[in-house]
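[1] Here is my input; please provide its structure:
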Amino acid sequence: MPPPPAPAAAPLAGDDRPLPGPIVQPKSRWVPVRWAELPGFQDDALHEAWNAWIRSCERPVAPFVALCAEVRQLSIATLEEQRAWMVARLQPYRVETLEGAAEGLLTAYYEPFLDAARQPGNGFGVPLYRLPAGFGQRKPWYTRQQIDTLPEAQAALQGRAIAWVRDPIEALVLHIQGSGRLRIAEPDGSTTLVRVAFAGTNDQPYQSVGRWLLDQGLTRDATWPGIRAWLAQNPQRTQELLWSNPRYVFFREEPLPPLDAQFGPRGAQGVPLTPGRSIAVDRLSIPYGTPVWLASPGPQAALQRLVLAQDTGSAIVGAVRADYFTGWGPEAGDIAGRLKQPLRLWVLWPR
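    From the prediction side, this is the model:
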């Protein structure tokens, strides 16, 4: 016999008003629910999300403008005060597809952190480019393979390298993530910490190198650890793997002062991302700046927490779909490279 259903959580104080009607977005349907439906709401360290929320208030969407002064005031409130305010001022809605499905997919992304040099040599042989000369006159621009092989593509990129890194696969990861941090060895012997932020693409379609390996029957593990294990056994096929993804990303260099180093790059909302509290969404399902309750059971990381919709991505498409920002560096990369698990979302919308 199937196990009995779990008992419903007790209603929260103040959550006894009549529920409003559903809200329909271009790619999703929001169904109003009681706060008790949100798994782990009583247990989350909400103050960890408050900095991300204050960041969203730098560029708030219209329904939240009136609440942002209160959000800022509550940054020094107790967890109980923050939780009571949310119940009083916000209405949770379960996010579903237009067909009524409430479960989707959670993945993760991060900011790679690489050693680099201003000039090629001494093992630094992979360039990270600014936008090429004459960019925009040709669409789509050259593919990744053509950039590596055609003299006319190389001519347009002459003198456009921001820096050079050692590993072509780490550079590909940087392209896929869209931004990263560089520890650059300068010609005078000093070291500079900078961010390389997304500036544009060659307008070619993105193709997953993991999917290419699976389709070729070359591996059963398409996570980044699995991809690197395959490359360690097949180094002569590195270029073939790289060229399977025709999309190429160009960057711009940004300074990284100490205060900015505590946050990630600016997401599509235009505000810096907060590790563990920012997500990328499909903006046709959830508007930027919306506080969201996220619930995802393992296997990599069981998550039940308040997050902010502050970014998007070309692969983040659909109603119940999110990409979770894990931070920067190897540990964040390891989590992001493995996280792919079921997801449920609730938007928290002003009453």
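
[2] from here on, contacts and neighbour counts on C-alpha atoms
    Fine.

[3] For residue 110, see how far away residue 327 is.
    Using Cα to Cα, to the nearest Å, one gets 5 Å for the distance from residue 327 to residue 110.

[4] Comparing the two, which residue is more hemmed in?
    residue 110 (30 against 26; other Cα atoms under 10 Å).

[5] chain center to the helix or strand where the more buried one lies, what's the gap?
    Element membership for residue 110, per DSSP states H and E: strand 104-111. Strand 104-111 sits 6 Å away from the centroid of its parent chain (Cα atoms, centre = their mean, to the nearest Å).

[6] Which residues does stretch 215-226 contact?
    210-211, 213-214, 227, 230, 334, 337-338 (Cα atoms under 8 Å, 6 or more residues apart in numbering).

[7] The stretch 151-300 of the chain: strands as residue ranges?
    161-165, 180-185, 191-201, 249-255, 278-280, 291-296 (DSSP state E, counting those that start in this stretch).

[8] Now show me the structure for the sequence below, then we'll compare the two:
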Amino acid sequence: MGALLRALAFCAMTAAGGGASAQVLEFDSLDGWAADDHRAALSVFRATCPQLTGPEWQPLCRLADDAMHSGASARSFFELFFKPVQVGAAPALFTGYYEPELPGSPHPTPRFAFPIYAKPPELAPGAVWRSRAEIESGALRGRGLEIAWLDDPVEAFFLQVQGSGRIRMPDGRVMRVGYAAKNGHPYRSIGQELVRRGTHRIEDVSAQSIRDWVRRNPAEGAALLLHNPSYVFFRKLTDLPADQGPIGAMGRPVTPMRTLAVDPAFTPLGAPVWVEKDGAEPLRRLFVAQDTGGAIKGALRADIFYGTGAAAGDRAGTVKDGGRMLVLLPIDRAFAMLPEN
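    Here you go, the predicted structure:
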């Protein structure tokens, strides 16, 4: 059974077993559905559609090609062949992520002293390896695994949180790096730790506030970052065009404001997902689940990709909003998730 069908089967079993409930809705109950750019969403869906497994998906992928000629045909495609399904009880929690662009160097210098590493060859998939504290203490030093050096340990930490980035070298060249592996330790939230310590209120925690606190408190800040034992290793992306986003969990570039990172145990990778995000910047938009994240766990948890660079980071770093998310599933699969009476 493919990964997609395993995820769907898990959802169905969970619903039937009294855990997260599944509810099949109609498109006219989706707030803002008619106003969205369905053709833009369909274009993103088609990019990873060939990777979806299962007999119910591939016929839809072929039909998707024919539905691209207008916004009306794209909307009809989704409405004819899918049903919106909500797994679990609202509200959902939405955060944001982005692709940082950071100054760096291919060699260590007095300014650029903080390395990012390639995957150690002995690290087996799924294995628990050295912790962040051990790595930061020099466990990999001298092995030639350094990909680049950055000038700020806080930005090196957040590059791992984002999972991809662009590093601008002193000569102007840009190196693209993407996720290669992690050390197998669980992700622990730095923001939640600050709340536990009483330095922040939950509503005040953001990427920017964490950066500011760590920089104002260098010794305590360095120790705080070690609270998260999870560590991400990178690989160079040598053939990725500059106008495309970073590589997501499905092995294809992600798209700003159309790609969603999800928990694949509940939301199948490659599936369309309708988002109704509230907050300071409300969104009513069709996304595609094309990525994952260490902190993205649960049926109603999602991370919105905001794009590349500092402006995208400023927008993504403050997002912590409630709302509603529904996965669009082929009609037969949607009704198969409902518990039997």
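
[9] picking that back up, now, of the strands of the stretch 151-300 of structure 1, which is deepest in the fold?
    When you average the neighbours per residue for each of those (mean count of other Cα atoms under 10 Å), strand 278-280 leads with a mean of 29.

[10] How about residues contacting it?
    52, 307-313, 316, 322-325.

[11] swap the cut-off to 7 Å and go again
    52, 307-313, 322-325 (Cα atoms under 7 Å, 6 or more residues apart in numbering).

[12] before we move on, the earlier item: tell me the one of the contacts of stretch 215-226 of structure 1 nearest residue 293 of structure 1?
    residue 338 (21.7 Å; Cα to Cα).

[13] Not counting its neighbours along the chain, what's nearest the closest one?
    Spatially, and ignoring its direct neighbours in sequence, residue 338 of structure 1 is nearest to residue 223 (5.9 Å; Cα to Cα, 6 or more residues apart in numbering).

[14] now the one you found: how far from residue 248 of structure 1?
    Counting by Cα to Cα, the gap from residue 223 of structure 1 to residue 248 of structure 1 is 20 Å.

[15] Show the contacting residues for residue 321 of structure 1.
    104-106, 281.

[16] ignore the last one, residue 71 of structure 2
    37-39.

[17] Can you tell me which of those residues are buried?
    Those of the contacts of residue 71 of structure 2 that meet the buried threshold are 37-39, by 16 or more other Cα atoms under 10 Å.

[18] and of these, the nearest to residue 88 of structure 2?
    Using Cα to Cα, residue 38 comes nearest to residue 88 of structure 2 of these, at 25.4 Å.

[19] My guess is that closest one contacts residue 76. True?
    No - with contact defined as Cα atoms under 7 Å, residue 38 of structure 2 does not count as touching residue 76 (9.0 Å).

[20] Can you show me the helices along the stretch 101-250 of structure 1?
    144-149, 151-156, 168-177, 209-215, 224-233, 238-243 (DSSP state H, counting those that start in this stretch).

[21] Tabulate those (TSV), appending distance to residue 125 of structure 1 and mean neighbour count.
    What follows is those, written out as TSV (distance: least, Cα to Cα, whole Å; neighbours: other Cα atoms under 10 Å):
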stretch	distance to residue 125 of structure 1	mean neighbour count
helix 144-149	12	16
helix 151-156	15	14
helix 168-177	8	18
helix 209-215	21	16
helix 224-233	18	15
helix 238-243	14	15
